[in-house]
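*Asks:* Here is a sequence with its predicted model. Questions after.
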Amino acid sequence: MFSHKRADFGPDFVFGVAMAAHQIEGGQRDGRGSSIWDTFAATPGNTRNADTGVIACDHYNRWPEDLALIRDAGFDAYRFSFAWSRLLPEGVGTVNRAGLDFYDRLIDGMLERGIKPFATLYHWDLPSALQDRGGWMNRDTTKAFADYAAMVGRHFGDRLESIATFNEPWCITVLSHFMGVHAPGYRDVRATARAMHHVLLAHGLGISAMREEAAGAKLGIVVNMEKAEPYSQTPEDIEAAALGDDIFNRFFLDGAIKGRYPQRVTDILEPYLPTNWQDDLPAISPPIDWIGINYYTRFLYRHDASVPVFPFVQVRGDLEKSNVGWEIYPQALTEFLLRTAGDYPGLPIYVTENGISETDEAKRIAFFDKHFAAIRAAQQQGADVRGHIAWTLIDNFEWAEGYDPKFGLVGMDPVTRDRQPKQSYYDFQAMLTDGRQPTA
């Protein structure tokens, strides 16, 4: 059982659960176009066990069952993402009516069950047709995104509690264009620098477009933060950790909110950024209504002069780890919440993802409980933290790691796709409902 009560966090605090379109939906025969994750996962060697999201959790057909799980646990909100290529199969142009109908059913289903829809426009699944033209390396993709954002705002905006433009720009750009771990699988510094800039430009253009179309929705961006600490106290390792922190934790929020990039990063990426990139900074940073932080773990940074571009290596420390090797370090969540509140004052903060891959339910429950304590500590020190959204409801397609990681509060039979609530699900239910029976 959790040691915290719902009331501890304040009367308006939102508890939710998150999932993402490509990881759960399936349903690829309704006119949905191909995305970069379809082709990346179809390429041998890119995903563990050659797993794909072709069927995933079959959420496309089983969404009423999944919304019932969310409602019955007492969650206030469901953070979901639109599949861009389900709505616009070519990324631009003709809208897929079946895609609109699916999200109409899903959003209306949330509202009927008393669940607040927290939407994300982009959770990593760029339409393949746009990738054919350069994807996030091509400035034209920023305009395509703005048009997509306007369409979503126009059709769905009056029913959405909030809309995030992007989920985890670091993963979209550095992990996917520099490290090559995620789609589209590039390992190229020029591609990375251009993607970093263009994703933020798309964010700014998308926010501006939605201001015209989705007047009722609160607009923001979701970034992932990972604690960056020096491997040792040598000046070189301290500087490596500072650079890692600037790349991972400061670049995207500074760009989106302050209209500037950390100097350490631009000193390195300047030769690879688009010409006259500084001229875009005002367009990148229109006002937003909230900040979303995804937090899981930390890395230690060790200076290594032999590594090109970013001269460091990341290593894990000796803390307790999840079953995928991620260190458990809840105190950094307090630090990030306080730092974000101080660096970007006046903006409410949501913990938009937080969770652990684990088969030991006692360990999962303890993980959440420790991170709840970290949120309370930040609140008590003045941070305006408005919600916690658990990752994730159901064990699902975890990108390059396939179906091996187990982040879900609910398990899934790999053959039947039947849902199997875990003890952590019931502990959330006990905390959030105070023993009350859910209503139909």
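*Replies:* Cool, the structure landed.
*Asks:* can we go C-alpha only for contacts and neighbour counts from here?
*Replies:* Fine.
*Asks:* where's Lys143, which helix or strand?
*Replies:* Following DSSP states H and E, the helix or strand that holds Lys143 is helix 140-156.
*Asks:* and whichever helix or strand comes after that helix, how far out from the chain's middle?
*Replies:* Taking DSSP H and E as the definition, the helix or strand that follows helix 140-156 towards the C-terminus is strand 162-167. The gap between the average C-alpha position of strand 162-167 and the chain average comes to 9 Å, counting by Cα atoms, centre = their mean, to the nearest Å.
*Asks:* cool, stretch 29-40 as well?
*Replies:* The chain centroid and the centroid of stretch 29-40 are separated by 20 Å, computed with Cα atoms, centre = their mean.
*Asks:* Check which residues of it are buried.
*Replies:* Gly31, Arg32, Gly33, Ser34, Ser35, Ile36, Trp37, Asp38, Phe40 (16 or more other Cα atoms under 10 Å).
*Asks:* Nearest residue to the last one in space, please, no chain neighbours.
*Replies:* Read that as Phe40. Ala183 (5.7 Å; Cα to Cα, 6 or more residues apart in numbering).
*Asks:* Put this next to the first one:
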Amino acid sequence: MTTREFPPDFLWGAAAAAYQIEGAVDADGRTPSIWDTFTRLPGAILNGDDADAACEHYDRMPQDVALMKELGLASYRFSTAWPRICPDGGPVNQAGLDFYRRLVDELLGAGIVPWLTLYHWDLPQALEDTGGWTRRDTADRFLDYAMAVYDALGDRVDHWTTHNEPWCSAFMGYTGGGHAPGRQEGVAGVVAAHHLLLGHGLFVDEFRRRGGTPEQGKAVGITLNPTVADPFDPTRAADVEAARRLDGFHNRVFLEPLFRGRYADDLAGDTDGMLFAGRPWQDAVHDGDLQLISAPLDFLGVNFYHGDVPAALPYDAEPGELLGSRIEHATRPRQSPYPGGGFVFPRTGRPTTDRDWEIDPDAFTRLLVRLRDEYAVPPVYITENGAMANDVVEDGAIHDAGRREYIEQHLHALRDAMDKGVDVRGYFVWSLMDNFEWSYGYAHRFGLVHVDFATQVRTLKDSARWFAEMAARNALCQ
């Protein structure tokens, strides 16, 4: 047996998000987020689930940190809840901040590095009521909230992530409607994307002003979920065009402003004639915005689950005509998470996870190499990667071989990218424990730790024990 070792200081961890695990949605002054509202919409969440209890992490946090220590995690990536810390987007609520003070203290006491994400999709509903991320003022309110967190925790937290997957917040939330706040308003997704990036830039600027530099032991970045867009039929011009548009709306709408200080020319062409509130989306871009947004970062977080293989189809195509397609991104413009819609994702014959996401580790390697070659990104941390599986408890055990195999394949793909010179410094598996998986509710399980949502009993899965052993060894076997 041979091994593939990782660098001695490679960071191994697991990730979670506040809304997905905390519960206690009205405790200690917390007010509703857009997800509290969205879960009440008929048909929005699989099985009509809500996150009122979730994993009860708000009340069970010390036990959960003890689980992390048992697994030997070097780091824990978590998010803070904006409506808990600044209820209704208003003044700071110290009772809400106190929970995260206790969490950070518990992590440090267990020898676990806290890796903090400021925004993992739980915008206060009161701010959405005034326009949400389509309103420029929300970026300013984000800065107020973010600095309240920094003032409280900046002496003990060194790694700061502004946003998690702003693509989901912008396009799933304001164009496709499949995520909170559930709006289906075309090019509003691009407006929201710009304001999310502006909030990011405002925080990075203030972070630096307050001495947040690598020389002071501090680091700031953002987490994106870029995809690999391969045309279904590379000889068909329409499919090649669909792949270009997907790359533009999913990847380059964030990569270009962050790392080149501009929006790509084809984004304007693809949105030509589309108006939000009667105006082109470019009106949301003010002088100085792109300079703020493109300020140098200390790291880039990358979330990866699968690549995409788009095929161009007429808007009015029926599901039976879609070559057995998985209609995760629906064909009709009103439902598409991309302005204008116009393409779907046919099956390619690759194996899939139980969530029906195709497994393509090679795409992971290609993505990381592209980020290095085309955008000269800073050091990369894989901030989410994992597999949904239909776990079955058998005699008190969960034998999730498929999840282990998925993670192992992607770690080999990650090591391939590192062998090609990509500077990857850490890996966080998604997720620490089964949780409220957004619009899929509790039916889809990604955790290393099984949660019985009726009893809140936690059980380590086979994948958890394997991951702990592999991380302790700091090497893959092959």
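*Replies:* On my side now, so go ahead. Small disclaimer: the values here were computed from a predicted structure and weren't measured.
*Asks:* So after superposing, what's the score?
*Replies:* TM-score of the superposed chains, computed with TM-score structural alignment, normalised by the length of structure 1, equals 0.94; 431 aligned residues with a Cα RMSD of 1.8 Å.
*Asks:* Am I right that Leu476 of structure 2 falls within a helix?
*Replies:* No: in this structure, Leu476 of structure 2 is strand, not part of a helix, as judged by DSSP: H, G, I helix; E, B strand; the rest coil.
*Asks:* Contacts only, for it.
*Replies:* Counting by Cα atoms under 8 Å, 6 or more residues apart in numbering, Leu476 of structure 2 touches Thr3, Arg4, Glu5, Glu408, Leu411, His412, Met470.
*Asks:* Now restrict those residues to buried residues only.
*Replies:* Members of the contacts of Leu476 of structure 2 classed as buried by 16+ other Cα under 10 Å are Glu408, Leu411, His412.
*Asks:* and which of these is nearest Gly131 of structure 2?
*Replies:* When the buried ones among the contacts of Leu476 of structure 2 are ranked by distance to Gly131 of structure 2 (Cα to Cα), Leu411 comes first, at 40.7 Å.
*Asks:* The closest one corresponds to which position in structure 1?
*Replies:* For Leu411 of structure 2, the aligned position in structure 1 is occupied by Phe372, per TM-score structural alignment.
*Asks:* In space, what's closest to that match - neighbours in sequence excluded?
*Replies:* When the adjacent residues along the chain are set aside, Phe372 of structure 1 lies closest to His4, with 7.4 Å between them (Cα to Cα, 6+ apart).
*Asks:* do Leu347 of structure 1 as well
*Replies:* When the adjacent residues along the chain are set aside, Leu347 of structure 1 lies closest to Trp290, with 5.1 Å between them (Cα to Cα, 6+ apart).
*Asks:* Trace that neighbour over to structure 2, please.
*Replies:* Aligned against structure 2 by TM-score structural alignment, Trp290 of structure 1 finds its counterpart in Phe299.
*Asks:* give me every residue that touches that match.
*Replies:* Ala219, Val220, Gly221, Ile222, Val377, Pro378, Pro379, Val380, Tyr381.
*Asks:* now it: how far from Asp308 of structure 2?
*Replies:* Taking Cα to Cα, to the nearest Å as the measure, Phe299 of structure 2 falls 25 Å from Asp308 of structure 2.
*Asks:* Please report how far the counterpart of Leu67 of structure 1 in structure 2 lies from Trp133 of structure 2.
*Replies:* In structure 2, Leu67 of structure 1 lines up with Val65, judged by TM-score structural alignment. As judged by Cα to Cα, Val65 of structure 2 and Trp133 of structure 2 stand 33 Å apart.
*Asks:* same deal with Leu97 of structure 2?
*Replies:* With distances taken as Cα to Cα, Leu97 of structure 2 is found 23 Å from Trp133 of structure 2.
*Asks:* neighbour-wise, which of the two wins?
*Replies:* With neighbours defined as other Cα atoms under 10 Å, Leu97 of structure 2 and Trp133 compare such that Trp133 has more, 27 against 22.
*Asks:* Map the more buried one across to structure 1 for me.
*Replies:* Under the alignment (TM-score structural alignment), Trp133 of structure 2 pairs with Trp136 of structure 1.
*Asks:* what's the answer for Gly29 of structure 2, then?
*Replies:* With the correspondence set by TM-score structural alignment, Gly29 of structure 2 lines up against Gly31 in structure 1.
*Asks:* and if you look at Asn164 of structure 2?
*Replies:* Using TM-score structural alignment, Asn164 of structure 2 lines up with Asn167 in structure 1.
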